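In: okay, here's the prediction I keep looking at, along with the sequence it came from:
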Amino acid sequence: MITSTFRKSGRLGALVALGLSGALVLAGCATPDAGPAAGAPVTSVVGTSGSAAAGAAGSSVAAAATCENPVASYAPDGPLPGPGALPAGSTMAAIRDRGSLVVGVSADTLQLGARNPLSGQIEGFDIDVLHQVSNAIFGDPDRLQFRVITSGQRLEVLENGEVDVVARAFTINCERWETIAFSSEYYHAGQKVLVTRDSEAQGIADLAGQRVCAPDGTTTLERLQEYPDITAVPATTHTGCLALFQQGKVDAITGDDTILAGFAAQDPYAKVVGQAISDEPYGLGIPAQNVDMVKFVNGVLEQMRTDGTWTALYDEWLGVLGPAPAPPVAVYGRTP
């Protein structure tokens, strides 16, 4: 089941019309909500009571990371069980009994995870992937409790057991596997740059002597160290980079193509240039001890790849990047 509360044509048209003011609305989204509407998902930017799943008796503890292939994850344990047949004592059963899936997300990354300025709902490709996980656990795609986090908080909230899953343009790498676990790859992005419409730059190599922004706590910012002639400017969030760019305080933004495409949709004076300078395999982050949850989520992703859901979500949210590619092929072989 594909869930989207505000369809693409209305969403994109509204944001383009809002222009700069729309970017500022999104920049102010990471504040506590006054309270959700009846039947709406709960949203929070403060600590939750902790993941009820963290101590589930059925959870396996991951061994110390040995990372020959960072995108290798844990294979699903057979066919995906229905909500009424979740293994007793499992992480998934604990989440079902609690009544909601606690998820760490962005509220300001257009097309991946952003708060719609008209409806107030957080929506995007990452969010709809989480709706699929919710549907698999509860038989209801909307049992999501959102925790709005920055890129730099992704590891922290998983290591502390504050959330069950993080879906926030989260690149899988060996260093992160040391403290958390990842699902199989569900999207393959690449790092590019956003510049002003009149810029002659054709890629990141043409930005020597210029100021380039990237969010703290990201592989994107780390990669700027490979270009010593560029002045790297960190910001708390991707939208923070956009605000600096629109204020003329930085000359460019670097990030995954998915994120920059959203910025270009908001700002008619910006464009995305260059070939991708990196491979950014996105995975869903999950606490390391919840190996059973990783396997379950991988079963959900397998179903999305084969039943057309993945392609439908790509067309809905990321079609601006071009025709839908084939979904990333899952790689397994990791053992607890």
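Out: Yep, that arrived.

In: CA only for contacts and neighbour counts going forward, please
Out: OK.

In: which residues in the stretch 151-300 of the chain form strands?
Out: 165-167, 180-182, 187-189, 191-196, 211-215, 231-235, 252-256, 270-273, 280-282, 285-287 (DSSP state E, counting those that start in this stretch).

In: tell me the most buried of these?
Out: strand 285-287 (a mean of 28; mean count of other CA atoms under 10 Å).

In: quick check, distance from that strand to the centre of its chain.
Out: 12 Å (CA atoms, centre = their mean, to the nearest Å).

In: can you name every helix or strand that it contacts?
Out: In terms of contacts (3 or more CA pairs under 8 Å, 6 or more residues apart in numbering; DSSP states H and E), strand 285-287 is packed against helix 154-159, strand 165-167, strand 180-182.

In: residue 129 is nearest to which of these?
Out: strand 165-167 (8.3 Å; CA to CA).

In: show me what the closest one is in contact with.
Out: Under the contact criterion CA atoms under 8 Å, 6 or more residues apart in numbering, strand 165-167 has outside partners 101-106, 126-127, 130, 154, 158, 283-287.

In: now tabulate the strands of the stretch 151-300 of the chain in a markdown table and tack on distance to residue 138.
Out: Formatted as a markdown table, these follow (distance: least, CA to CA, whole Å):
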| stretch | distance to residue 138 |
| --- | --- |
| strand 165-167 | 15 |
| strand 180-182 | 22 |
| strand 187-189 | 24 |
| strand 191-196 | 36 |
| strand 211-215 | 34 |
| strand 231-235 | 37 |
| strand 252-256 | 32 |
| strand 270-273 | 40 |
| strand 280-282 | 24 |
| strand 285-287 | 18 |
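
In: nearest to residue 264, of these?
Out: strand 270-273 (5.5 Å).

In: here's the one I want to compare it with:
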Amino acid sequence: MKKLIPIAVATALLLTACGSGNYAATQLPAEPQAAPTTSTTPAPARPCTDGLGPLASYAPDNTTPAPGGVMPAGSWMEEIQKRGRLIAGVSADSLNLGYRDPITGKIQGFDIDMINAVAAAIFPDAPTNPRRVELRVISSPQRIPSLKATTNPVDIVARNMTINCDRWHDIAFSAEYYRSGQKTLVPRDSTVTSVKQLSGKTICAPAGSTSLDNLKKANPEVMPITADTDTGCLVLFQQGKAYGISGDDTVLAGDAAQDPYARIITTERFSEEPYGLGISLLHPEFVRFVNVVLQQMKDRGAWKDSYDKWLKAALGPAPVPPKPIYGRVPVKR
């Protein structure tokens, strides 16, 4: 099977070359380009130490302000208001989740709708004032460091990030806002029906993602390589440096839409990937506030509207939105 053009290469150039349109968007400094590397064995995951599962977040309480209302003095929401904008770490190359439209230059998608809802809850004029949101483009490995940075951190990360106990040691999560799952993308003419049949094959997964660990568990005999972005994996696939890609079904749906020579093994889903919005452990009141915003989106139909717009065509009718799980208590720091 011969591929005529590297579609992802062209797309990547558009993603990084365009302006941000109606959004104030920034790009973190480019990381040094290097050849794809074979991943080393990951460190053991750290367990939840409070007796709760990973999905338990901080419950809203009587101190949590209503979206659109006055933000409490000393809260992180008030700090965001004083600054004049919400700073969010996002993807710009995950089609339908967070991507830069090559025509308008606007970063948009399902994850971006979550950010816009949070911004509108703090700034009522956010829907008509693009300066209320700064979308900072980050790679998968930058998600947690961008929240923990001591200089110019982001307020929130919406980048198809799986909630797990290991990450709760470093950052806090909102309640679950979407349940994805891991699948595998292979050449269209491949007869493979399971990741178990990919022994000895080079498979790409984003660096710093749970997809990499899940892939190794599903088949320890694959040859994993990594890229910093989802588009990076698609480029390696199109260049023939990777036989396939393994990752969240939401991301792979975007990859397949960009490459007619690719298909997803739809009959096999070998992980559950609950998405949460990442927030600093230093701001539990902001987590509670965001949880109110997410619940309002689900109750008012805005969540379903966003799903139908961005994901329905690739993944089918909208599922029931994930129900929040609460009970976690912030640790004083």
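Out: Everything's here; your move. Bear in mind that the values here come from a model prediction, so they are computed numbers and not experimental data.

In: TM-score for this pair?
Out: Taking TM-score structural alignment, normalised by the length of the second structure as the basis, the two superposed chains have a TM-score of 0.85; 299 aligned residues with a CA RMSD of 1.9 Å.

In: output the helices and strands packed on strand 285-287 of the first structure as CSV; include the columns distance to residue 307 of the first structure.
Out: Below are those laid out as CSV (distance: least, CA to CA, whole Å):
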stretch, distance to residue 307 of the first structure
helix 154-159, 30
strand 165-167, 21
strand 180-182, 22
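
In: give the next helix or strand downstream of whichever helix in the second structure runs longest.
Out: Counting by DSSP state H, the longest helix found in the second structure is helix 284-300. Remark: after helix 284-300 of the second structure, the chain's next helix or strand is helix 302-310, criterion DSSP states H and E.

In: next, the buried residues of the helix or strand just after that next one.
Out: Where DSSP H and E defines the elements, the next helix or strand beyond helix 302-310 of the second structure is helix 312-315. Residues residue 314 are the ones in helix 312-315 of the second structure that count as buried (16 or more other CA atoms under 10 Å).

In: next: stretch 245-261 of the second structure.
Out: So for stretch 245-261 of the second structure, counting by 16+ other CA under 10 Å, buried means 245-256, 258-259, 261.

In: picking up where we left off before, so for residue 232 of the first structure, which of the helices and strands packed on strand 285-287 of the first structure sits nearest?
Out: helix 154-159 (21.4 Å).

In: so the closest one matches what in the second structure?
Out: Using TM-score structural alignment, helix 154-159 of the first structure lines up with residues 143-148 of the second structure.

In: the matching stretch: average distance to aligned residues in the first structure?
Out: Relative to the matching residues in the first structure, stretch 143-148 of the second structure has an average distance of 0.6 Å after the fit, by mean CA distance after the TM-score superposition for the first structure.

In: buried set for that stretch?
Out: Per 16+ other CA under 10 Å, stretch 143-148 of the second structure contains these buried residues: 143, 144, 146, 147, 148.

In: corresponding residue for residue 280 of the first structure in the second structure?
Out: For residue 280 of the first structure, the residue aligned by TM-score structural alignment is residue 273.

In: hmm, residue 177 and that match touching each other?
Out: No - counting by CA atoms under 8 Å, residue 273 of the second structure sits too far from residue 177 to count as a contact (10.8 Å).

In: my guess is residue 185 of the second structure contacts residue 252. True?
Out: Yes - counting by CA under 8 Å, residue 252 is a contact partner of residue 185 of the second structure at 6.7 Å.

In: any shared contact partners between these two?
Out: By CA under 8 Å, 6+ apart, the residues touching both residue 185 of the second structure and residue 252 are 245, 246, 264.

In: can you tell me the closest non-neighbouring residue to the second one?
Out: Distances taken as CA to CA, 6 or more residues apart in numbering put residue 184 closest to residue 246 of the second structure, at 4.3 Å, once the chain neighbours are dropped.

In: tell me who's in contact with the one you found.
Out: Counted by CA under 8 Å, 6+ apart, residue 184 of the second structure has contacts 195, 244, 245, 246, 247, 252, 264, 265.

In: hmm, 6 Å instead?
Out: With contacts defined as CA atoms under 6 Å, 6 or more residues apart in numbering, residue 184 of the second structure is in contact with 245, 246, 264, 265.
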